[in-house]
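Undergrad: model the structure of this input:
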Amino acid sequence: MSDLDYLGRHDTRLEFQRVVNAARFIDQSGALPKLAALRAKMRAGRGAGGRPGSVTDRAILVVLFLLATEHEAMHLTLATHTVRRRLDAASLRYLELHRFDELSEVQVYHRLARALQTLIAPCDPFRGPRRKRLTFAEYEQLVNSRDIEAVERLNDVLHEIVNDLVFSSANADGGQWIAQTDGNFAFDGTLIKAGGGRGTDKKFGRYVSSEPDASIYFRDGDHSGTDISAGKKKFAKHAFGFELTLATMTDNFRVGRDGEVHQQEMPHVVVGIGWDGASRAPGRNAIRALKSVPAHGLPVNLGLGDRAYYSGAKTEHFHVFASAMGFKPVTEYRVDQLGKQDDYRGALQVDGWWYCSTMPKNLISATKDYKDGLIDKKTRNKRVEARRKYAAIRKSRPDSEGVTRWSHPVNLGHRCNPDRKDADLFCTQKTISIPLAAGLKHAQEFQFESPEWKAAYNLRTTVEQANGGLKRGSTHNLGEKEKRRLRGRTAQFVLAALVVMARNIELLRLARRKQEDVEFAKSVARKKELRKSMPYNSARMNDDEREEIEKAMAART
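TA: Predicted coordinates:
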């Protein structure tokens, strides 16, 4: 035995119980039977084929998942090393890796590689050669050969299978946290870099990326580059890869009848994910992630998203589906979308809410005037508060056809005379039914910039924290393409899902520790409050100034 053996983590044995626990998430997800059904459908009408593979879908997923829980690169070489050196005889039998301890590393590697290909093949909507760089003619032929409708159908099935895996991790620890959620979910996309960074030259056809289904992401604008001039595009900051959209569970949130906000802290686990080329179709990708919420029987309440979705996505791609699932929008707007957005039978939609048409113009334009620098923040807040007397009262939730009943504001007195010549149905009838199509794109659950809206929209930071946690270099480092060397859009999606699962388990483990250790929970809460109270220039503080703030926070908690 060499004196170099057993000095690193790669040489430590994995306990049998740890392998069992990892396999439990794969087994309980329900993904394996769906994969088997897809494979049977794909092979229907064919002959018996060759000898069955020696590595099951379950085994390859468990081995890769174990690497993800250790923050390791999910390379087949590391998976091979895990099987050969780190799993004991009981674990090999449990994963049905019979006599693998007698095989060489090369033999194990090839068996695992074939198993991964077998796993992905039946659910891969974007099939194509992976071991060569395509010429542009071959690339065009590949794209033109794909049946768009068939690709979309299989892509939906792929997302269903992957989200079953993700949800199994979010539902861990007896499902106690999932059972407590009141249905608030934040969603956002993040760039996951891929190989072949130049992308594909679609203008002149000089080269094709080794990842032809990935796309270029621009940091500015809507990230697609379509809103950047040709002269500036060459120098704009950009990257190449896929877009991972996360739907995370937020804190429980409720507004009481007195207007007071009530919040209950929850672990911000990811319950659904979507996968597409970077900045290709953010709205559709968000829907793929959000579908996991009702599909797994979770309640649906607030849907918290930024301008890329409610403001930027096409209504038929995002808003119609999100509304049908029951999500209540909480979002913000581009400057050119502020103020009056729609009208219906005498009701004005202003910043996502319906108002009486007699509302003064300076109140209608309050938020836009502030963004344009015409008024200060204090004036804007006063005008937003003054809007409340003109605000319509929602009398019902959308029915099966999306129709909502709204009542005219009361106590307007002489401000709204129903007998005036230009009075429409909203002012004369007092209650109207507003169809789904009217104001759907810009609708809000709360009046924009109100205290309730601000408190709710702050919950969206949970998905930003999830993005940061997955990409943190000291842990999962999902943004590092060298940790995911497999080619293919579907293969990359499966690996990303396993990393999301690993992080969910870490979050639930942290939540359980805070439940069991009161002092630890207090310490976490103090640090959280301290971060909130620290000025932006805290790095320039001296020790006395920082100590003074910490003492004040300790006294408060």
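
Undergrad: CA only for contacts and neighbour counts going forward, please
TA: Will do.

Undergrad: who touches the helix or strand where I432 lies?
TA: Assigned by DSSP states H and E, I432 falls within strand 431-434. Outside strand 431-434, the residues that touch it by C-alpha atoms under 8 Å, 6 or more residues apart in numbering are Y344, V403, T404, R405, W406, S407, H408, L425, F426.

Undergrad: try 10 Å this time
TA: Applying C-alpha atoms under 10 Å, 6 or more residues apart in numbering, the contact partners of strand 431-434 are 343-347, 354, 392-396, 398, 402-409, 425-426.

Undergrad: compare with the first, here's sequence two:
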Amino acid sequence: MGHTKTNQRWYNNTVRAFHRLNTLLDPYPQERYTSKTYEQIQEILNNHDDARAVKYKARLDEYTRLFIHMSFMFQPRHLRRASARLDVSFDQTYIGTPTTKGYSRRKLKNKVAEERQAGNMGTRSPGPVDAFAGWHVKDGPRTDYQRGEIDQTAPDSGTNKTYDWGWVANLAVRVDSEAPGSKRFPRLVVAATISIPNKEVAEEAVGLLRSAISLGMKPGVADADKQYWAGSLPTRLLEPALKTGFTPSTEYRVDQLGVKGGDHGALFVEGDAYCPSTPRSLLDASKDAQTGVIDIPTYKARIEGRKNFQLHVKQKADANGKTMLRCPALGLSPTVVCPLREMLAKAAKKARPLVEPETLDEEALDTICRKHSASFDLSEMRAPQQAFEFGSDEWDKFHDHARNGVESENSQLKAAGDEDIETAGRRRVRGVSAAQIMVTFLLVNHNIRKIAAFLSDKIKADAKTFPADTDSADTTRRRDRWANKYIGTTGNGDLRT
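TA: Next comes the predicted model:
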């Protein structure tokens, strides 16, 4: 009987301690023991304190950041510093809730009205348990509602999309832009949060980047799919991300390819600024490739040729995204020959692409053609500037490595034999904060397991490359490998030498 009471006491103490912790971190407090009517769900939403939620969400994310930082520091120093910069790839992945019945905020008002009418007749069916979850779109474009907006995402009849009621884990994984695929260090989760689907996706991504730089490494490249960089307003993602020091790497939608605006006479094309006299075939290379007008070898050749017309960096971008660029026919290493720069054209020692005189309209010349340099705001580009030339072999290699890296980690974290963060059965507690507390433990376990596996594989590889000297190996049985320092004998009775 004493054993049973001891077990019960420890269980109760653990449960109470967990709920005390959860109370200090929960941005969305509510009663979660019973199902709610839609009218009760509406009342919970109306009484929600947004200011309190922001404060407690920051506290919850800080809790996760510190645990992940601790697991990252488990690595030996040579692994942490294998790369001079911290490169990351980030994405969202679905995690389930203990209760799967959801609701649509778009239809909630009508549901409440129907429920009140049914209540007068004595039949009111219970609705969901958790008011603060959402519908995750598994196979379609992601929506991103800002703070204060109502999430309109809900399953609709007649569509082929698949929806799941729950939350999403926002994960940033360490990747390698200097040597993609070289496996110089274990691929670890370096930042994580949990959020309601479709809400503040861009802001959650910025939070991941800010959390990642707290590891103390210099920010490098931040890779993500086109629903992030190419789908978010610059004020929500690009501008705050540039202030953290990370440089984007992403794909573009078809409507973002080709010339999309410009400044000081230069043309903005897929994250870079180009000479206004760049041939049209080079400017439209990506668009023509995606629409099937040209084949891949032709596309690669045009991308390579387009580099010559790209404006040169005179001064790197500052924290606000401002940078000084100059004409490609200027500087110590000009890449084109322009009639407007006659002296440089005569001094050129090797053949370079020539700007055709008929493309120059002196009355329409802007700053980039008349002055030595001009200031550009990178955040004004409709397609964000990238770490690598979009479409180049270097870009292809890194982007494939980065996307495969984060998707592989998502699959491993959801694998049934290990952490299995998607299954709510691993987290028999309700609420997004409780889920994040439990998932944080699982992420730490994942990172430590990856570090141990990486070191084990390295030892095995070294053993194959540099086999031990069998002549000098100690063949004494393990049970005899001890020595008595008082009488001077070893485990097998021999005198110590």
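
Undergrad: okay, now the equivalent of D517 of the first structure over in the second structure: neighbour count?
TA: Matched to the second structure by TM-score structural alignment, D517 of the first structure sits across from K460. Burial of K460 of the second structure is recorded as 11 neighbouring residues (other C-alpha atoms under 10 Å).

Undergrad: tell me the helix or strand right after the helix or strand containing K460 of the second structure.
TA: Taking DSSP H and E as the criterion, K460 of the second structure maps to helix 432-465. Remark: after helix 432-465 of the second structure, the chain's next helix or strand is strand 483-484, criterion DSSP H and E.

Undergrad: where in the first structure does that following strand align, residue-wise?
TA: Against the first structure, strand 483-484 of the second structure falls on no residues (TM-score structural alignment).

Undergrad: trace E529 of the first structure over to the second structure, please.
TA: Checking TM-score structural alignment: E529 of the first structure goes with nothing.

Undergrad: rewinding a little: now do the buried residues in the helix holding K460 of the second structure.
TA: By neighbour count on 16 or more other C-alpha atoms under 10 Å, the buried set for helix 432-465 of the second structure is 432-440, 442-448, 450-451, 454-455.

Undergrad: chain center to whatever helix or strand comes next after the strand holding I432 of the first structure, what's the gap?
TA: The first helix or strand that comes after strand 431-434 of the first structure along the chain, using DSSP H and E, is helix 451-457. Between the centre of helix 451-457 of the first structure and the centre of its chain there are 20 Å (C-alpha atoms, centre = their mean, to the nearest Å).

Undergrad: could you do stretch 381-399 of the first structure as well?
TA: With C-alpha atoms, centre = their mean, you get 30 Å for stretch 381-399 of the first structure.

Undergrad: what range does that stretch cover in the second structure?
TA: So stretch 381-399 of the first structure sits over residues 300-318 in the second structure, by TM-score structural alignment.

Undergrad: try stretch 299-318 of the first structure
TA: Under TM-score structural alignment, stretch 299-318 of the first structure corresponds to residues 218-237 of the second structure.

Undergrad: quick one: buried residues of the matching stretch?
TA: 218-225, 227-232, 234, 236-237.

Undergrad: quick one, the helix or strand encompassing A113 of the first structure and helix 489-516 angle?
TA: Per DSSP H and E, A113 of the first structure falls inside helix 105-120. Relative orientation of helix 105-120 of the first structure and helix 489-516, computed by axes from the mean of the first three to the mean of the last three C-alpha atoms, to 10 degrees: 90 degrees.

Undergrad: which part of the second structure matches helix 105-120 of the first structure?
TA: Helix 105-120 of the first structure covers residues 7-22 of the second structure once aligned (TM-score structural alignment).

Undergrad: roughly how far out does that stretch sit from the chain middle?
TA: Averaging C-alpha positions (C-alpha atoms, centre = their mean) puts stretch 7-22 of the second structure 34 Å from its chain's average.

Undergrad: repeat that for stretch 47-63 of the second structure.
TA: Per C-alpha atoms, centre = their mean, the centroid offset for stretch 47-63 of the second structure relative to its chain is 22 Å.

Undergrad: please list the outside residues in contact with it.
TA: Contacts of stretch 47-63 of the second structure (C-alpha under 10 Å, 6+ apart): 22-30, 65, 68, 147-148, 191-195, 207-208, 211, 433-434, 436-437, 440.

Undergrad: what's near enough to touch the counterpart of A214 of the first structure in the second structure?
TA: Structural alignment (TM-score structural alignment) places A214 of the first structure against A133 in the second structure. Contacts for A133 of the second structure (C-alpha under 10 Å, 6+ apart) come out as 96-97, 100, 102-103, 165-168, 195-197, 431-432.
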